[in-house]
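A.B. asks: Sharing a model prediction with you, sequence too.
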Amino acid sequence: MSTPSIEDVRKRFIAPPGKPFDLSSRDSGDRDLFPDKKHARKSLKSDAGAIDELQDLLYATREKALLIVLQGMDTSGKSGVIRNVFAQTSPLGMKVKAFKAPTRIELGHDYLWRVHEATPRKGFVGIFDRSQYEDVLVVKVRNFAPADQVEQRYEQINQFEKHLTENGTKILKFMLHVGYEEQGIRLKERITEPHKRWKFNPADLDDRKIWPEFMKAYETMVERCSTDWAPWYVIPSDSRTRRNAAIARIIRGAMEDLKLQWPDPGYKLEDFDFG
C-alpha cells in the first residue's frame, strides 16, 4: 500500500479559496487516503522525521517562519496533533500558544493584539491551539460581540494573515473536523479514564447542545477565510491516526516548498587549528 502523495492530500482536504463551502459534504470519518491505520502510522513517522530535519533548516536560515493554526471543537485533537506530528522535532525551534478566554489586559486591546504578539519570529515554527478564529466562532455563537463587529472580522483576519505572509510567515490552517457522535464518545472518555479526567469541562456540554450553530459558524469561517495566501484544510478527525498522518503530509510539503538551503558561514577547515 503506497503513501498518498502530498499533493493528493492537499487536494482532498483543501477548502478552495473563493468558492462556496458546505461542511456537511465533508466526511469526518473519511478514510480513503489512509484506509489502513498501520500504514498511516508509518507515514506519520516518516513525515515527522522529515519535519524535524526541515525545522532544523528553517532555524539555521532564519529566513522564514511557519505558523500552524489548529482550530476545532473540543476533543477534535489539537494537542494530539502537536504531540504526534512534532514528536521528533526539537522544542528549541518551536513556539506553542494555547488561546484561552482573553484576559482583562487583552480585552483592553483590539482582538488581534494578543494574536500578533504570539506569531513566530523567523526561524521558528509557531503553533496555535485555537487562534484568532475564536473571534468569529465562540464570540459569534455566544453573542459576545455585536453581529456587525463579527462581520468585519473575516476580512480583517484575511488582511492580517496576508500581512504576515508578505513578511515571511507561511501559514497553514487546519480545521479538525470531528463528528457529533465521535465527540460524544471522547467526552465520555474524559470522565471514565483517570488520565483524561482532568481535561473534562462541563462547559463543553453546553457547546455540544448548540452543535448546529457552531457547525454553521465553522462553515462560514472556512468559506470567508480560505484564501490563496492562507487556505483552510478541513481534516477528518474521527480517526486520530489518520488525522495526524494527513496533517503531517501537508506540513512536510509546505516546509519543502520553502526551498531553503543550508547557509554557508564561509568557514574553511584549513582556517582553524584543531590541535
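C.D. replies: Received the coordinates, thanks.

A.B. asks: contacts, neighbours, all on C-alpha from now
C.D. replies: Fine.

A.B. asks: Could you pull up the residues touching the closest residue to residue 58 other than its chain neighbours?
C.D. replies: What sits nearest to residue 58 in space, not counting adjacent residues and going by CA to CA, 6 or more residues apart in numbering, is residue 123, at 5.0 Å. Contact analysis of residue 123 by CA atoms under 8 Å, 6 or more residues apart in numbering lists 58-65, 93.

A.B. asks: let's bring in a second model and compare:
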Amino acid sequence: MHSINPEDFRVKGKLDLSKTPTELSIETSKKEEETALDDIQKKLSAKQDAMYAHNRHAFLICLQGMDTSGKDSLIREVFKEFNPRGVVVHSFKTPNSTELEHDYLWRHYLALPEKGKFAVFNRTHYENVLVTRVHPEYILFENLPGIEKVSDITPQFWENRMEQINNFEKHIAQNGTTILKFYFHMSKDEQRKRLLKRLEQPEDQWKFSTGDLKERERWDDYMNFYEEAINKTNTDYAPWYVVPADDKGVARYIVAKTIWEKLESLTDISEPQLDQKVKDNLQLYKDQLKG
C-alpha cells in the first residue's frame, strides 16, 4: 500500500475512461488497508492542526462519482481524525428555491473553506455540467435569459459553463485555496453488486432509491460527460485524480495520501510562535495558575 503513488492517478493528457482501470492489480488484505490508512490519518490530523493555527491556507476537496462509488464512507474514514473545527463537509442536493434565484455557482461560493480549514464537497459544482447534461431540462429551473426550452441549450452553453468553472477555481486558487478533485471510477458491475447489497441488507435498505436504477440506465451518457468535463477542467491549479473505486479501502488510501503529500508540499505551514513578552513571562503565568 505504501508504494502507491498519487501522481499515478493524476490526469495527464487526454483521459479515456474506457481504458482507465477501476481497480488496482495489487494484493492487499483489509487489515493492511486499514493500517496504512490509519498511519496517514494520524499524520493528516497533526498537519491539519498546524494549518489551522497557521491560518493562511485552505483546502477544497471535491468528490465526484456515480451512486454507491463510496464518497460518503470515504469522508467518514479519511477525515475522522481531523479536529472537527477544521473541516466542514457539504453535500449538495438539488438546488432549492433560494439557490435557484442566484447563479449556479453561488451556493458553492458560500461553502468555500475559511483560511486554515478544509471543505469537502460531496458532489460538487460539477453536477452543473454532469447531471444537467443528462437531464438538460433541469437548466430550465435556473430561469436564464434566452433559454425557454431545452432546444435553446446549445453546445456553446456547456463550453461557457466549463470555462466559468475553470475561472471560479482559478480565482479561489489564486487566493490561497488548494483544490484537489477526485473522480471515483467504479465499474458498472461493481455498482450492481453494491445496489444489490443495499436491497439485501435491511440496515442498508434506506439508502436505496428507485432513482438509482433510472440513472444507471444512463451509465454511458454519464461516462461520456464525466470524461469531457474532466478533460476540459483539468488544470495545474485544480487537478483531477481518477481513483479506482472498486476497492473502497484502496480508494480511501489514495485520496488520503494525495491530500497528505499536497499538505507536505506547503513548506511554509507552521504553528505561530508565542509573542516574546509572553515567552519571557511563562513562569509568572504558571505561578499565577498554581497559586
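C.D. replies: Looks like it came in fine. Computed from a prediction, not measured in an experiment: that's the story for all the values here.

A.B. asks: Got a TM-score for the two of them?
C.D. replies: Here the TM-score for the pair of chains, by TM-score structural alignment, normalised by the length of the first structure, is 0.93; 268 aligned residues with a CA RMSD of 1.4 Å.

A.B. asks: Please pick the buried ones from the contacts of residue 123 of the first structure.
C.D. replies: When those are checked for burial by 16 or more other CA atoms under 10 Å, the buried set is 58-61, 63-65, 93.

A.B. asks: Determine which two of the residues you listed are furthest apart.
C.D. replies: 63 and 93 (13.3 Å; CA to CA).

A.B. asks: and the gap between the residue nearest the centre of the second structure and residue 179 of the second structure?
C.D. replies: Against the mean C-alpha coordinate of the second structure, by CA atoms, centre = their mean, the closest residue is residue 62 at 2.1 Å. Taking CA to CA, to the nearest Å as the measure, residue 62 of the second structure falls 8 Å from residue 179 of the second structure.

A.B. asks: coming back round to it: just give me the closest of the contacts of residue 123 of the first structure to residue 275 of the first structure.
C.D. replies: residue 60 (27.6 Å).

A.B. asks: so what's the counterpart of the closest one in the second structure up against?
C.D. replies: Using TM-score structural alignment, the equivalent of residue 60 of the first structure in the second structure is residue 53. Neighbour list for residue 53 of the second structure: 116, 270-272 [criterion: CA under 8 Å, 6+ apart].

A.B. asks: Just give me the neighbour total for the counterpart of residue 175 of the first structure in the second structure.
C.D. replies: With TM-score structural alignment as the matching criterion, the partner of residue 175 of the first structure in the second structure is residue 183. Burial of residue 183 of the second structure is recorded as 21 neighbouring residues (other CA atoms under 10 Å).

A.B. asks: What are the contacting residues of the helix or strand residue 183 of the second structure falls within?
C.D. replies: In this structure, residue 183 of the second structure sits in strand 177-185 according to DSSP states H and E. With CA under 8 Å, 6+ apart as the test, strand 177-185 of the second structure has contacts from 21-22, 57-66, 69-71, 113, 115, 169, 173, 237-246, 251, 255, 259.

A.B. asks: distance between it and the chain's centre?
C.D. replies: Counting by CA atoms, centre = their mean, to the nearest Å, strand 177-185 of the second structure is centred 5 Å from the centre of its parent chain.

A.B. asks: how much does it stray from the first structure?
C.D. replies: Aligned to the first structure and superposed, strand 177-185 of the second structure gives a mean residue distance of 0.6 Å (mean CA distance after the TM-score superposition for the first structure).

A.B. asks: buried stuff in the following helix or strand past that strand?
C.D. replies: Moving toward the C-terminus from strand 177-185 of the second structure, the next helix or strand (DSSP H and E) is helix 188-200. Under the neighbour-count criterion of 16+ other CA under 10 Å, helix 188-200 of the second structure has 190-191, 194-195, 198 buried.

A.B. asks: circling back to that earlier point, show only the entries of the contacts of residue 53 of the second structure found in helices.
C.D. replies: Among these, no residue falls in helices (DSSP state H).

A.B. asks: Now the buried members of those residues.
C.D. replies: Of these, these count as buried by 16+ other CA under 10 Å: residue 116.

A.B. asks: Now distance to residue 91 of the second structure too, for the contacts of residue 53 of the second structure, in a markdown table please.
C.D. replies: Formatted as a markdown table, those follow (distance: CA to CA, whole Å):
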| residue | distance to residue 91 of the second structure |
| --- | --- |
| 116 | 21 |
| 270 | 31 |
| 271 | 31 |
| 272 | 33 |
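
A.B. asks: Tell me which of the contacts of residue 53 of the second structure persist in the first structure.
C.D. replies: Contacts conserved in the first structure for the contacts of residue 53 of the second structure, counting by both residues aligned by TM-score structural alignment, their matches' CA atoms under 8 Å: 116, 271-272.

A.B. asks: from those, which is closest to residue 30 of the second structure?
C.D. replies: Closest to residue 30 of the second structure, out of all of these and judged by CA to CA, is residue 116, at 32.9 Å.

A.B. asks: The closest one matches what in the first structure?
C.D. replies: Per TM-score structural alignment, residue 116 of the second structure is aligned with residue 123.

A.B. asks: Relative to residue 266 of the first structure, how far out is its match?
C.D. replies: From residue 123 of the first structure to residue 266 of the first structure the distance is 20 Å (CA to CA).

A.B. asks: How about residue 221 of the first structure?
C.D. replies: Residue 221 of the first structure is 48 Å from residue 266 of the first structure, by CA to CA.

A.B. asks: circling back to that earlier point, now, which of the kept ones among the contacts of residue 53 of the second structure sits nearest residue 104 of the second structure?
C.D. replies: Using CA to CA, those come closest to residue 104 of the second structure at residue 116, 25.9 Å.
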